[in-house]
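Undergrad: one predicted model, sequence on top.
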Amino acid sequence: MTKKNQTKTNGGQLLFFLIMGIVGAACGMLIIRSIRGGVSADIPLKQKIVKIVALFILFYIAYILHVILHEAGHLVFGLLSGYKFCAFRIFNFMWIRNKEGIRFKRMSIAGTGGQCLMSPPGLVDGKMPVLLYNFGGAIMNLIIAAIAGGLVFVCPAGSVIRAFMLFLVILGVVLALLNGLPLRMGAANNDGRNAMDLMKDPEACRVFWIQMKINELAARGIRVKDMPQEWFTVPGKEAMQNGIIAPMAVMVSGRLMDQQRFAEADELMKRLLEEENGIVGVYRGLLGNDRIYVELIGENRPEALEALKTPEQLRIMRAMKKYLSILRTEYAYALLAEKDGENAKKILQLFEKAARTYPYPGEVEAERELIAIAQNKVVVEEVDDTEDKDVSSVSEDAPVSGK
């Protein structure tokens, strides 16, 4: 990551913690006032505890409601901008449009509470509508906050219902600010930053369009190796500093993996992880995960595997432990590095369980092929070991000539 990007990230994180501190203080004061208000000072302790628990539950419900409505905002304003529905995910619950219609699936992505994926309209002079789609979530949060703010005045003072409405107001404003203000926070750009980058950078807009089309085709079961070749090009060095454009290089490496061009994929992934660019967070973890797999089915060197298993890499893999590519690599590691068939069998069962509800059938097919490659390597190694033992046995038993 460049120093410029790092400065943006630090600024975004500072604002995030500042806003969250204000929210925490506001919600704390609200809870205290809700407990004291509307009841006598000598309220029984048990009743106070019940009310505190109820308020915390209502706060969590208000948060979930805003997450759902935030993604619904992207959907509504995306449809108004000419986009078509592709997928809607809240936590690990996902509704996706495939060739059979809209189906329920399960998928979780570390660091995200929800996601609305849509099929974009065609590019016109290299542009497409991006403002309403990207700002739609923040707009919806503000709408809900405004409605809840109006209802506050008709709710009894000190009641949990009034507290719930105030939670909706506070969280709505906060989420609108955190997503609407153009910031880079932690691993990725927020919606506001994406909108601004897309408006001023035609290349970012083109890549964003390609990424959305890849998601659309993947939902229909098409593998990345069968998608248009011209979509998959590694951006230039300067473009790779952009947080929207940089993930395209990760998709190129993913296509090479799907084509089973492992040496080329590993060379590209190694370069992407070593150079300064806009690839961060989950994307870096997926690159590292694939590099471990390539090493396992290749030379399988213990020292190389240890070097690839950095603390950060292991942390991301733990956070994405139900993701198919992570399970595939864990399976190959148990089978080829640890020589632990029982553990490998357990991991394979977890893989099959996750595959049953995974939203992208083409990825399931591709991952099963990679698992088969690891299994075939075990068979080859066992055959080689048997042949070596047979040759050794013949050599020891053979008569010594010349005596």
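TA: It's in.
Undergrad: going forward, measure contacts between C-alpha atoms and count neighbours the same way
TA: Fine.
Undergrad: what packs against the helix or strand containing V252?
TA: For V252, the host element (DSSP states H and E) is helix 247-258. Contact partners of helix 247-258 among helices and strands, from 3 or more Cα pairs under 8 Å, 6 or more residues apart in numbering; DSSP states H and E: helix 262-274, helix 281-297.
Undergrad: can you tell me which of those is most buried?
TA: Each of those was scored by mean neighbour count; the highest is helix 281-297, a mean of 21, by mean count of other Cα atoms under 10 Å.
Undergrad: could you say what helices and strands it packs with?
TA: Here helix 281-297 touches helix 247-258, helix 262-274, helix 302-308, helix 311-319, helix 324-332, helix 361-397, going by 3+ Cα pairs under 8 Å, 6+ apart.
Undergrad: run the angle between it and helix 262-274 for me.
TA: 140 degrees (axes from the mean of the first three to the mean of the last three Cα atoms, to 10 degrees).
Undergrad: can you give me the angle helix 281-297 makes with helix 247-258?
TA: 20 degrees.
Undergrad: ok, back up a step: mind checking the helices and strands packed on helix 247-258 for the one nearest to K48?
TA: If you check each of these against K48 by Cα to Cα, helix 281-297 wins as the nearest, at 42.1 Å.
Undergrad: and stretch 49-59, what's buried?
TA: 51-52, 55, 58-59 (16 or more other Cα atoms under 10 Å).
Undergrad: hang on, I meant stretch 353-367
TA: For stretch 353-367, burial by neighbour count (16+ other Cα under 10 Å) applies to 354-355, 358-364, 366-367.
Undergrad: do the same with stretch 230-249
TA: By neighbour count on 16+ other Cα under 10 Å, the buried set for stretch 230-249 is 231-232, 234-235, 239-249.
Undergrad: equivalent analysis for stretch 299-308, please.
TA: For stretch 299-308, burial by neighbour count (16+ other Cα under 10 Å) applies to 300, 305.
Undergrad: contact partners for L272?
TA: 249, 279 (Cα atoms under 8 Å, 6 or more residues apart in numbering).
Undergrad: now name the helix or strand holding N215.
TA: helix 202-219.
Undergrad: and the angle for that helix with helix 247-258?
TA: Using the same axes, to 10 degrees, helix 202-219 lies at 40 degrees relative to helix 247-258.
Undergrad: putting a second one here so we can go through both:
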Amino acid sequence: MLPPELKNGFVPYLWYNLGGVIINLSVSIISILIEKQTRSYTHLSVMLLFCFALTLTGFFCAITNGIPYYSNAMVNDGYHIMSLKKSRIVQKSYYVMLKTNALQVKGKRIGELPYEWFLLPEEADLSNPINASIRILEGNWYYDKLQFEEARICYETLLNSSVTILNVLKRELLCELLFFELVSFQREEVIHSLYTKELIRYIEAMKFMINKQKLRYACAVVIDQDLEKANKIYTCAWQNKENFCIKGEAEMEFEVLEWTKKYFENKKILDK
């Protein structure tokens, strides 16, 4: 669903981000009401215990999600509300992020969207995960155009900055940088510095994601030098293409997967 249009640079954000908190509180309140109604029935002790646990869980989730919190491990809705309230730049980034995601679900590729959407002003705080996501989307725009060097610069700028970014974003960026290295210079020292045990575990855990298929394929060809494994990854990816719900992203990633296969064919790597 597309977000509402900006009005004087402002995007409605409060109720969207309060949704989780409201649901958790609602669950707790309903559980309390059920508990009061069934308290006199001793044979419903299991139900009472369940309602009590549900009440505590609901309040706990509402508090932990509603009180602003941010670390390199996670960020909650309370933090988003606070940062959106403070900054019009974050509000615009938030709008662009939601609109881009909605259009990609509908089948639009990010490379078909205006590049200007993803340009952040110089004063933008990249430690804010919403702004950081826009910088990544800028890199993704270049990536969709197969302009990997420009995409690499966007990703490295974010990684090499002094700001703290979410661990999941950092790992995603490292995955992309590893892919760029595998389909370009293939420098052993760079590959070794990127392809750590931690990143290997992350790639394995996220192997079902659409953007991991071309990376796993490239790793199988260059690092593992296992063409049979690479062909299985390639075939399996195409067999599951329709299972990826973000159609625009899927089209982009499968084009890159095909480009990767042709790149290795042209390099005669697949003939070895």
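TA: Now that the structure is in, tell me what you want to look at. Keep in mind it's a predicted model, so treat the numbers as computed, not measured.
Undergrad: which residues in structure 2 does the helix holding V252 of structure 1 match up with?
TA: Taking TM-score structural alignment as the measure, structure 2 aligns residues 133-144 with helix 247-258 of structure 1.
Undergrad: how big's the offset between that stretch and structure 1?
TA: Its match in structure 1 and stretch 133-144 of structure 2 itself, once the structures are fitted together, sit a mean 0.9 Å apart by mean Cα distance after the TM-score superposition for structure 1.
Undergrad: which residues are in contact with that stretch?
TA: Contacts of stretch 133-144 of structure 2 (Cα under 8 Å, 6+ apart): 93, 96-97, 109-111, 115, 118-120, 148, 150-155, 158, 252, 256.
Undergrad: for the equivalent of V379 of structure 1 over in structure 2, which non-adjacent residue is spatially closest?
TA: Counting by TM-score structural alignment, V379 of structure 1 lines up with E265 in structure 2. Nearest-residue entry for E265 of structure 2: D271, 7.2 Å, with adjacent residues in sequence omitted and distances by Cα to Cα, 6 or more residues apart in numbering.
Undergrad: how much space separates the one you found from L215 of structure 2?
TA: Counting by Cα to Cα, to the nearest Å, the separation of D271 of structure 2 from L215 of structure 2 is 20 Å.
Undergrad: neighbour count for these two, which is higher?
TA: In terms of neighbours (other Cα atoms under 10 Å), L215 is the more surrounded of D271 of structure 2 and L215; the figures are 25 against 9.
Undergrad: doesn't E172 make contact with that one?
TA: No: between L215 of structure 2 and E172 there is no contact, the gap being 11.1 Å when judged by Cα atoms under 8 Å.
Undergrad: what's near enough to touch L199 of structure 2?
TA: L199 of structure 2 makes contacts with 171, 174-175, as judged by Cα under 8 Å, 6+ apart.
Undergrad: swap in N167 of structure 2?
TA: The neighbourhood of N167 of structure 2, defined by Cα under 8 Å, 6+ apart, consists of 72-73.
Undergrad: show me what contacts N10 of structure 1?
TA: If you count contacts by Cα under 8 Å, 6+ apart, N10 of structure 1 has them with 185-186.
Undergrad: what helix or strand does it sit in?
TA: Here N10 of structure 1, judged by DSSP H and E, is contained in helix 3-36.
Undergrad: that helix corresponds to what range in structure 2?
TA: Counterpart in structure 2 of helix 3-36 of structure 1, with TM-score structural alignment as the criterion, is absent.
Undergrad: follow-up on the earlier one: out of the helices and strands packed on helix 281-297 of structure 1, which comes closest to L69 of structure 1?
TA: L69 of structure 1 lies closest to helix 311-319 among these, at 25.3 Å (Cα to Cα).
Undergrad: compared with structure 2, how much does that closest one deviate?
TA: Helix 311-319 of structure 1 sits 2.8 Å off on average (mean Cα distance after the TM-score superposition for structure 1).
Undergrad: if we can go back for a sec, which other helices and strands contact whatever helix or strand comes next after the helix holding N10 of structure 1?
TA: On the C-terminal side of helix 3-36 of structure 1, the closest following helix or strand by DSSP H and E is helix 45-80. Other helices and strands packing on helix 45-80 of structure 1, by 3+ Cα pairs under 8 Å, 6+ apart, are helix 3-36, strand 84-90, strand 114-119, helix 131-152, helix 160-180.
Undergrad: can I get the ones you listed in a markdown table with distance to K105 of structure 1?
TA: Rendered in a markdown table, the data for these read as follows (distance: least, Cα to Cα, whole Å):
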| stretch | distance to K105 of structure 1 |
| --- | --- |
| helix 3-36 | 32 |
| strand 84-90 | 9 |
| strand 114-119 | 13 |
| helix 131-152 | 22 |
| helix 160-180 | 26 |
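Undergrad: buried residues, stretch 49-68 of structure 2. List them.
TA: Applying a neighbour-count criterion of 16+ other Cα under 10 Å, the buried positions in stretch 49-68 of structure 2 are 51-52, 54-62, 65-66, 68.
Undergrad: where does that stretch end up in structure 1?
TA: Counterpart in structure 1 of stretch 49-68 of structure 2, with TM-score structural alignment as the criterion, is residues 163-182.
Undergrad: same question for stretch 186-196 of structure 2.
TA: Residues 300-310 of structure 1 are matched to stretch 186-196 of structure 2 when aligned by TM-score structural alignment.
Undergrad: same question, stretch 100-112 of structure 2
TA: Residues 214-226 of structure 1 are where stretch 100-112 of structure 2 aligns, with TM-score structural alignment as the criterion.
Undergrad: what sits up against the matching stretch?
TA: By Cα under 8 Å, 6+ apart, the list of residues contacting stretch 214-226 of structure 1 reads 86, 96-99, 117-119, 227, 254-256, 258-259, 359-363, 366.
Undergrad: now, of those, which are buried?
TA: 86, 96-98, 117-119, 254-256, 258, 359-363, 366.
Undergrad: got the contact list for the equivalent of E172 of structure 2 over in structure 1?
TA: E172 of structure 2 maps onto L286 in structure 1 when the alignment is built from TM-score structural alignment. Shown in contact with L286 of structure 1 (Cα under 8 Å, 6+ apart): 325-326.
Undergrad: Q186 of structure 2 and I223 of structure 2, how far apart?
TA: Counting by Cα to Cα, the gap between Q186 of structure 2 and I223 of structure 2 amounts to 10 Å.
Undergrad: sorry, wrong one. I was asking about K214 of structure 2.
TA: Spatial separation of K214 of structure 2 from I223 of structure 2 under the definition Cα to Cα is 13 Å.
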